[in-house]
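Asks: Need a 3D model of the following:
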Amino acid sequence: MTRAGTAPAVLLVVVGLACQEIGASFAVLLFPQVGPLGMVMLRLVFSAVILLAIARPSVRGRSRSDWTGVLLFGLVLVVMNGLFYLALERLPLGVTVTIEVLGPLTLSIIASRRASAWLWAGLALGGVAALGGGGWERLDPLGVLFALGAAASWAGYILASARVGRAFAKLDGLALAMAAGALLSLPFGIADAGSALLRLDLIAIGAAVAVLSSTIPYAFELIALRRLPAAAFAILMSLAPATAAIAGFVLLGQHLSWLEVVGIALVIAASIGAVRSSSRAARETAEPLA
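Replies: Coordinates of the predicted model:
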């Protein structure tokens, strides 16, 4: 039964990745009107509304620690998305996502605790060097810093998500954290977007970005995780840089040099290797306890 559900689950992950990068491409097209922080606000607000309507989380009987976790998760969502969109304003989509992936990749390398982790770290470093396309001056330095900040925030997102996931059932914690993030983003988003928020067409596209970038991918990933081993799911998610590069080329006309393509491939290879290595380490640790 697990095998029968594997192919559809893989397809769900791939479609979710595609939706996510299409949403990011639409967001880039809105930057001239609403700005990157205005786009972050629209995405978080609409994502929060959708998730709250679906989850209808209970707020009673929660401890101070639970609410602290929700607020921290919401803050991480704001920072991660804000830095990601600020990087997208200055860098190609494929390059931005590749640098961002370094966050979870670093966590995987640390978790593996194997000698091979140094190989994957070196491969990732080579990929980052190749992303310069023969010269880092081709890439906006501030954009690279924003993308690195998004990478660190993604690692923080994984840890914050795990904490909230343990304290809240189903989608309750995510919905509440998204609502907290939406509230935190309001002053920055309103200041960046200004009067553009009065245009219904821009609001509608912002809602579409929220559905494409958050609602659909999360729902598909949740279904896929029930049918795929965690390691297989993580490997599929490692393909995000390639999906982003394709979306950037097709939808935004962003061309990459051959060295940048090699850099993306090296980071993907390092991600897959680190995931497989950490999975083996986890199995070896569990075996004596079996």
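Asks: all contacts plus neighbour counts: C-alpha atoms, from now on.
Replies: Noted.
Asks: Go ahead and confirm M41 touches S185.
Replies: Yes. Distance between M41 and S185: 5.3 Å, which falls inside the contact criterion (CA atoms under 8 Å).
Asks: who's more crowded, these two?
Replies: Applying other CA atoms under 10 Å to M41 and S185 shows that M41 carries more neighbours, namely 29 against 26.
Asks: Off-centre distance for the strand or helix carrying V78?
Replies: With elements delineated by DSSP states H and E, V78 resides in helix 64-88, which encompasses its position. Centre-to-centre, helix 64-88 and its host chain are 12 Å apart (CA atoms, centre = their mean, to the nearest Å).
Asks: can you check stretch 110-126 too?
Replies: If you compare the mean C-alpha spot of stretch 110-126 with that of the full chain, they lie 21 Å apart, counting by CA atoms, centre = their mean.
Asks: Can you get me the start-to-end distance on that stretch?
Replies: Across its full length, stretch 110-126 reaches 18 Å end to end, with CA to CA, to the nearest Å as the criterion.
Asks: buried set for that stretch?
Replies: Buried positions in stretch 110-126, judged by neighbour count with 16 or more other CA atoms under 10 Å: 111-112, 117, 120-121, 123-126.
Asks: I'd like the structure of this one too, to check against the first:
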Amino acid sequence: MSKLPPGDLSLTAFAPIVWGSTYLVTTQFLPEDRPLLAATVRALPAGLLLMLVTQTRPHGIWWLRAVVLGGLNIGLFFFLLFVAAYELPGGVAALVMSVQPLFVLLLGAVLLGARIRASHVIACAMGALGVGLLVLRSEATLTTVGVLAGLGGALSMAAGIVLTKRWGRPPGTGLLGFTGVQLALGGALLLPAMVFFEGMPPKITGTNVAGFSYLAVVGALIAYTVWFRGIERLPALVVSFLGFFSPLTAAILGFVFLNQSLTVVQIAGAVLIVASIVVAQRAPSSSGRPPPRSAVPFSSGVN
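Replies: Prediction:
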């Protein structure tokens, strides 16, 4: 994975950096105890807007693939993420989900023909340890439901990354349209869970609207577009390691804006996270076969 384009790495890293701001925006701008509402509003409107503007819709086998990718990358992932966050206090959710690069490594070997190297395993261990040092607290507790949800969320996103890499985009389909379909279908999968478990808050304020707008435009429309672009251009394992910027950003923003502590141990964890990303992207290439192009495109424009 040597000599990866710095521009592609930086632009792809923008997505998890933005996602790291979600905790700050959620706690300061959104209604309390409405995580599924936040996730649905984050994905569904942005996806529908992109589909409308680009006039893109799936055809043939891509209906099934789009539902699978939208569920893995967004719908199922968000749902399990929030279950884990509620069940595992003290940053344990982030620690459990830090096994995602390991899942990408294993799935990449099976589905992409990628080679597993010792340096990749070392980088996975470094990243997980770094996240643990950054977010774990001594009073943190474990629950079976929380751990399973965290592992399921990590596996969901890992499978989404690998399958996006394997299937690619249908010929003639733009990146914005492809992103919009996944956001819309992922948001549609979240909508019933949001209605059943949470419902709508009694009042929506101007501050709430500002927070929802940020999550939808910056956190979904822009961030997922550059994220899927990165999956196309970079090795799947490298993309998964860039996700470690999310808890790192959350810790930094908490320190700057919420007066949260940042200890020497946490700083050491942050350094270890960055080191794991460097090790992953400098390791010898493990790329397998290139993703096939489907003969069945999305529909773009009015047919």
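Asks: Let me see the TM-score of these two.
Replies: TM-score for the superposed pair, counting by TM-score structural alignment, normalised by the length of structure 1: 0.72. Supporting figures: 274 aligned residues with a CA RMSD of 4.0 Å.
Asks: follow-up on the earlier one: which outside residues touch the helix holding V78 of structure 1?
Replies: Counting by CA atoms under 8 Å, 6 or more residues apart in numbering, the neighbours of helix 64-88 of structure 1 from elsewhere in the structure are 28, 36-37, 39-40, 96, 100, 142-147, 149-151, 153-154, 156-157, 160-161, 163-164, 167, 173-174, 176-182, 184-185.
Asks: Next, count neighbours for the aligned partner of D66 of structure 1 in structure 2.
Replies: With TM-score structural alignment as the matching criterion, the partner of D66 of structure 1 in structure 2 is W62. W62 of structure 2 is flanked by 19 other residues according to other CA under 10 Å.
Asks: Would you quantify the distance from T243 of structure 1 to I268 of structure 1?
Replies: According to CA to CA, T243 of structure 1 and I268 of structure 1 sit 11 Å apart.
Asks: Apologies, that question was intended for L225 of structure 1.
Replies: L225 of structure 1 is 20 Å from I268 of structure 1, where distance means CA to CA.
Asks: again, but for V261 of structure 1
Replies: Using CA to CA, we find V261 of structure 1 at a distance of 11 Å from I268 of structure 1.
Asks: neighbour count winner among these two?
Replies: Shown here are V261 of structure 1 and I268; by other CA under 10 Å, I268 has more neighbours (27 against 20).
Asks: ok, and the closest non-adjacent residue to S279 of structure 1?
Replies: The spatially closest residue to S279 of structure 1, leaving aside those adjacent along the chain, is A231, at 6.3 Å (CA to CA, 6 or more residues apart in numbering).
Asks: surely that neighbour meets A274?
Replies: No. Under the contact definition of CA under 8 Å, A231 of structure 1 does not touch A274, with a separation of 10.1 Å.
Asks: Neighbour count: these two, which is higher?
Replies: Legend: neighbour count by other CA under 10 Å for A231 of structure 1 and A274, higher for A274 (31 against 17).
Asks: Would you double-check that D33 of structure 2 falls in a strand?
Replies: No. Following the definition DSSP: H, G, I helix; E, B strand; the rest coil, D33 of structure 2 is coil and is not counted among the residues of a strand.
Asks: And for it, the neighbour number?
Replies: Other residues within reach of D33 of structure 2, judged by other CA under 10 Å, total 13.
Asks: wait, doesn't A9 of structure 1 sit right on A224?
Replies: Yes. Distance between A9 of structure 1 and A224: 4.6 Å, which falls inside the contact criterion (CA under 8 Å).
Asks: now for P217 of structure 1: what does it line up with in structure 2?
Replies: Matched by TM-score structural alignment, P217 of structure 1 corresponds to A223 in structure 2.
Asks: contacting residues around its match?
Replies: With the criterion set at CA under 8 Å, 6+ apart, A223 of structure 2 makes contact with 14-16, 18-19.
Asks: Could you grab the helix/strand/coil label for it?
Replies: Recorded secondary structure, A223 of structure 2: helix (three-state DSSP).
Asks: so who does V271 of structure 2 touch?
Replies: For V271 of structure 2, the set of contacting residues under the criterion of CA under 8 Å, 6+ apart consists of G130.
Asks: quick one: it from G160 of structure 2, how far?
Replies: 28 Å.
Asks: before we move on, what about R233 of structure 2?
Replies: With CA to CA as the criterion, R233 of structure 2 and G160 of structure 2 are 15 Å apart.
Asks: the more surrounded of the two?
Replies: Per other CA under 10 Å, whichever of R233 of structure 2 and G160 has more neighbours is G160, with 21 against 16.
Asks: Please report how far that one lies from S240 of structure 2.
Replies: Taken as CA to CA, the spacing of G160 of structure 2 relative to S240 of structure 2 amounts to 11 Å.
Asks: go on, L189 of structure 2?
Replies: In this structure, L189 of structure 2 and S240 of structure 2 are 23 Å apart, going by CA to CA.
Asks: Between these two, which has more neighbouring residues?
Replies: For L189 of structure 2 and S240, the more surrounded residue by other CA under 10 Å is S240, and the numbers stand at 26 against 20.
Asks: Kindly confirm my reading that the more buried one is in a strand.
Replies: No. S240 of structure 2: not assigned to a strand; according to three-state DSSP it is helix.
Asks: residues touching it, list them.
Replies: With contacts defined as CA under 8 Å, 6+ apart, the neighbours of S240 of structure 2 are 100-101, 104, 158, 161.
Asks: again, 7 Å this time
Replies: Contacts for S240 of structure 2 (CA atoms under 7 Å, 6 or more residues apart in numbering) come out as 100-101.
Asks: so L42 of structure 1 makes contact with G206?
Replies: Yes. The pair L42 of structure 1 and G206 passes the contact test of CA atoms under 7 Å, sitting 5.5 Å apart.
Asks: what about these two, which has more around it?
Replies: Ranked by neighbour count (other CA under 10 Å), L42 of structure 1 and G206 place L42 first, with 30 against 27.
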